[in-house]
Every structure is written in C-alpha cells, then in structure tokens.
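Novice: Here's my sequence, what's the structure:
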Amino acid sequence: MTSTFCRSFAVRASVAFAATSLGFLALSSGAYAQTPSGNKTIVQRSFDAWTAGTGSPFQLLADEASWTIEGNSVVSKTYPTKEAFLREVIRPFNARMSVGIKPTIKSITADGDRVVIHFEAAGTARDGKPYVNTYAWFFQMKSGSVTRASAFFDAIAFNDLWARVAPDD
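Specialist: Next up, the predicted model:
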C-alpha cells in the first residue's frame, strides 16, 4: 500500500511539475502578451518609450494593421496598412511640429486582446503655437502587436493644426 501510494504521489508530482514548467515556458515565449495584463504592459512600455523619446506605440503596429480615425477630421478614414497610416497621417503630422507631442496617460484598460488608452498629448507646432489634444485609442492585439486600431480625438484642434501649419519638407 505504501509503495503504491508513493508511486501515485510521484506520478502526480511529476505531472504537476511538467504542467507548471510548460506554463512557465508559454509565459516566457510570448503567450504572456495574450493576457490582458501582458497586453497592457506592452502598450504601457511603448507609451513610456514615446514619452522618453526612445520609441512610439506605432512600433507595435503589425505591417498589415488597419488604423481607423473616427469622426470628422480631415484625416478621418480607415488606413489599411501600417505604412499607409504612417505615410498619410503620422509623418505629415510630425512634419508640422517643431517639438513632437508627448503623451500623458489618463488610463489604460485591457480586456483580453483589446487595450484602450485614454491620454492627453501636447507639443509645439512649427509656427510656435502649442498643440494639445485628448485621444482615445482602441487596440486589437495579437501576439504582442496591434492588428487593428480605432482613434478618437478633438478634430477641431487637429484640423486647425493641419490647415495652419504646412509640413516641413
């Protein structure tokens, strides 16, 4: 009886150890990014890098990520790829700024593969006037990358900058 009990215990302990080890390997291999806290951490770090001037959340975009700017701004539409979005919106926006915008996060919320970032951003346009706006971005994540995004912001402030300041070629 004791021998059977010991063997049974040893088998159960081995199975538990293997399951724990596999779980650890899954977390260390990127599965962590599929959890709400993992996705939130990934996005938080990208915003921290943006604030520090060492990166941006646009680096999280998968090449085929779509980005939709909601509402009625001059750039409101769906951009089918990362490159289309960067080419038509981000690069022309940055070319209008003498001091790029820096975000101040109000909140980041994650639920499964979705992350919502509410933040304010401020910078200085090439004409010396401040640019300040409030944003809400909705990310759909897969394997640590953004596959789809929707953005909401004050279109009046954005349109004013877009019309007032020509991009620096």
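
Novice: hey, let's count contacts and neighbours off CA atoms from now on
Specialist: Noted.

Novice: what ranges do the helices span in this protein?
Specialist: Secondary structure of the chain (DSSP state H): helices located at 2-28, 36-52, 82-85, 91-94, 155-164.

Novice: Let me know which of those is the nearest to Ile108.
Specialist: Nearest to Ile108 among those is helix 36-52 (6.9 Å), distances taken as Cα to Cα.

Novice: roughly how far is the closest one from the heart of the chain?
Specialist: Here helix 36-52 is found 7 Å from its chain centre; the criterion is Cα atoms, centre = their mean, to the nearest Å.

Novice: Outside of that helix itself, which residues are in contact with it?
Specialist: The contact list for helix 36-52 (Cα atoms under 8 Å, 6 or more residues apart in numbering) reads 32-33, 55-57, 59-60, 102-104, 108-115, 141, 144.

Novice: so can I have TSV of the helices of the chain showing mean neighbour count and distance to Arg126?
Specialist: Shown next, in TSV, are the helices of the chain (neighbours: other Cα atoms under 10 Å; distance: least, Cα to Cα, whole Å):
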stretch	mean neighbour count	distance to Arg126
helix 2-28	12	44
helix 36-52	19	20
helix 82-85	19	22
helix 91-94	16	10
helix 155-164	15	10
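
Novice: for comparison, sequence B:
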Amino acid sequence: MTIFRTFHRVGGQSRAALVTVAVLSLGLPGAAIANTAGTQVQSADSAAIEQRNKAVVEAAFEKWRGGTYVFAELLAPDVVWTIHGSGPVAGTYRNQKDFIEQASRPLTSRLATPIAPEVHNIFGDGDTVIIRFDGTATTTSGAPYRNQFVWILNMKNGLVVNAEAFLDLVAYQQVVDNNAPRSE
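Specialist: Coordinates of the predicted model:
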C-alpha cells in the first residue's frame, strides 16, 4: 500500500522510480541504488518523450476530427502498419503509400464524409502511444459507418514508425463491398 501511495503522489514517475521505491521500502540490506542521478535523467527524458508523443497524436486526432487528413504528416514514409484480424484488408503494410492505397483508400473512397474520430483514451509509455477511439461517417449510399478502433503506435522523432490496428473488419468490409467509390 505504501508503494502505491508513494507512486501516486509522485504523479507518474517511470517504472524505474517505482522499482526504486519498492526496493527501498523493503529495507533490504545493501539495497542502495547506484547512479540515481543517471536514473533520474533517464526518467525525465523518457517522460518528456512520452508527453511529446502523446501530444503529437492528440493534436493529429484534433485536426482529423476537424476534417483535416493527417496521415501524411503523422506516419513515417516507411511505417510498418499491421491490421489484425481476418479479412481482405488484414495484414502488414510496409510503407505509408502501401497502407494508404491498400487499406485506407478502399474504405475512405466509399465514404461521403470523412471519418470523425471520437477519442476515448490515449495512453503513453515512452515511445508507444495507445489510442482507443470510435469512428463515424456516412457512406456514399447514405448509410452510417461506425467502427471502434485501438491503435498501438510506436513513435520516433514525432512520427509513427510502427502501428498495430484493431477494428471491426466486418464493418469495414461491408462498406467496401456495398458502396460505390466516390467519383473524384
């Protein structure tokens, strides 16, 4: 209980800080932690990177919610994007262009409105950001499209370099199979 209260009071220090608190609270002989200053610097750097990554994703989703296409600026050109599940779109895409052409465009070309994301949670852990959101749009036939998503995004220098996506692939495929693409 003491460990949890100490961790909670510190307000989200890194796991290394939690381990330090746990070891010290046990009162084990010789439990001194070497290089505490180095650990604190690493913790501060990790926390700063985590906050920056979360802020980048939050800002992108705010722009997306406003109707701006954000994938070109959020994804690294060589992003590896995996869609989990079964169905024609499930698989791994090895770059931004491949992901957009093979996975995103088949759906978005059959939507009369952009997908409007409603973010429920964003979690950060160092270079990883996990976002859970719902997406809604109207198809080219006028039917509603609704889906739920969880994306696990690994970031580097403010860009997504690796992503895993979980969504209802049946809902995705129904839009692709039952709606004509927009004429552009």
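
Novice: Overlay them and tell me the TM-score.
Specialist: For this chain pair, the superposition-based TM-score is 0.77 by TM-score structural alignment, normalised by the length of the first structure; 140 aligned residues with a Cα RMSD of 1.9 Å.

Novice: Which among the helices of the first structure is found nearest to Phe119 of the first structure?
Specialist: So among the helices of the first structure, helix 36-52 is nearest, using Cα to Cα, at 9.9 Å.

Novice: and for the biggest strand by length in the second structure, what span of the first structure is it aligned with?
Specialist: Longest strand of the second structure, by residue count under DSSP state E: strand 144-156. Using TM-score structural alignment, strand 144-156 of the second structure lines up with residues 130-142 of the first structure.

Novice: same thing with stretch 91-107 of the second structure?
Specialist: Going by TM-score structural alignment: stretch 91-107 of the second structure matches residues 77-93.

Novice: quick one: the matching stretch to chain centroid distance?
Specialist: Distance of stretch 77-93 of the first structure from its chain centroid, counting by Cα atoms, centre = their mean, is 15 Å.

Novice: try stretch 22-38 of the first structure
Specialist: 18 Å.

Novice: if I read this right, Thr136 of the second structure contacts Phe149, doesn't it?
Specialist: No: with contacts counted by Cα atoms under 8 Å, Thr136 of the second structure stays clear of Phe149, the gap being 11.0 Å.

Novice: how much space between the residue sitting nearest the centre point of the first structure and Ile69 of the first structure?
Specialist: Per Cα atoms, centre = their mean, the C-alpha nearest to the average position across the first structure is that of Val43, at 4.4 Å. Val43 of the first structure is 19 Å from Ile69 of the first structure, where distance means Cα to Cα, to the nearest Å.

Novice: Have a look at how far, on average, the longest strand along the first structure is from the second structure.
Specialist: Scanning the first structure for the longest strand, with DSSP E as the assignment, gives strand 97-111. Compared with the second structure after the fit, strand 97-111 of the first structure shows a mean deviation of 0.5 Å (mean Cα distance after the TM-score superposition for the first structure).

Novice: what does that strand rub up against?
Specialist: Under the contact criterion Cα under 8 Å, 6+ apart, strand 97-111 of the first structure has outside partners 36-37, 39-40, 44, 47, 50-51, 94, 115-126, 128, 131.

Novice: re earlier: between the helices of the first structure, which one is nearest to Val74 of the first structure?
Specialist: Nearest to Val74 of the first structure, of all those, is helix 155-164, at 6.2 Å by Cα to Cα.

Novice: Can you state the mean residue-to-residue distance of the closest one versus the second structure?
Specialist: Mean for helix 155-164 of the first structure is 1.2 Å (mean Cα distance after the TM-score superposition for the first structure).
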